[in-house]
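Participant: predicted model follows, preceded by the sequence.
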Amino acid sequence: MERKERVRSPCVSICALDERDICIGCQRTGDEILRWTSMTNCERKAVLLKVAERERKISL
């Protein structure tokens, strides 16, 4: 049986939450950061989609 790779954290070591509880480095919420290690790969991928959407909104 093949072992699946865990989805990697988007952390870029710039860890600070803004007034909306969003990390200015990786764009995850405080809750998403806290729960990351216990999330399934499917849950992590869902968070990464949210992160991508947050990043798009910043660049507008």
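Facilitator: That came through fine. Residues are numbered from 1 along each chain as shown.

Participant: please count neighbours and contacts with C-alpha atoms only from this point.
Facilitator: Fine.

Participant: how far off centre is whichever helix in the chain runs longest?
Facilitator: Across the chain, the longest stretch assigned as helix under DSSP state H is helix 41-59. Computed by Cα atoms, centre = their mean, to the nearest Å, the chain-centroid distance of helix 41-59 equals 6 Å.

Participant: use this one as the comparison:
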Amino acid sequence: MARSPLPPFPSADDGPASPCVRDCCLDEADVCLGCGRHIDEILRWRQSTPVERERILADAARRQDARRRKRSD
């Protein structure tokens, strides 16, 4: 029995590029201090569709903003 081919992974050309800034360090909530993504989002980035990547970027930006506001309080 022949296997069905797997669908291709989205490439970097399929939407937003990774926000990784090569400053990887996870906080106590498993969120990267460099890019603001949760570890689960980092791990599934390459398999994510462009729409999913946009949502991940928006969530990461909200996390980064919240972290900056907390530090300035």
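Facilitator: Yes, it's here. Owing to the predicted nature of the structure, the values given are computational and were not obtained by experimental measurement.

Participant: identify each buried residue in the longest helix of the first structure, please.
Facilitator: Within helix 41-59 of the first structure, the residues that count as buried by 16 or more other Cα atoms under 10 Å are 44, 47-48, 51.

Participant: list the contacts of that helix.
Facilitator: Helix 41-59 of the first structure is contacted from outside by 6-7, 10, 26-28, 32, 36, using Cα atoms under 8 Å, 6 or more residues apart in numbering.

Participant: against the second structure, where does that helix fall?
Facilitator: Mapped onto the second structure using TM-score structural alignment, helix 41-59 of the first structure covers residues 50-68.

Participant: relative to the first structure, what is the average displacement of that stretch?
Facilitator: Once fitted to the first structure, stretch 50-68 of the second structure is off its aligned match by 0.6 Å on average (mean Cα distance after the TM-score superposition for the first structure).

Participant: residue nearest the centroid of the first structure?
Facilitator: For the first structure, the residue nearest the mean C-alpha position is Arg28 (4.2 Å; Cα atoms, centre = their mean).

Participant: show me what contacts that one?
Facilitator: Going by Cα under 8 Å, 6+ apart, Arg28 of the first structure touches 22, 47, 51.

Participant: how far away is the aligned partner of Cys24 of the second structure in the first structure from Arg28 of the first structure?
Facilitator: Matched by TM-score structural alignment, Cys24 of the second structure corresponds to Cys15 in the first structure. Counting by Cα to Cα, to the nearest Å, the gap from Cys15 of the first structure to Arg28 of the first structure is 10 Å.
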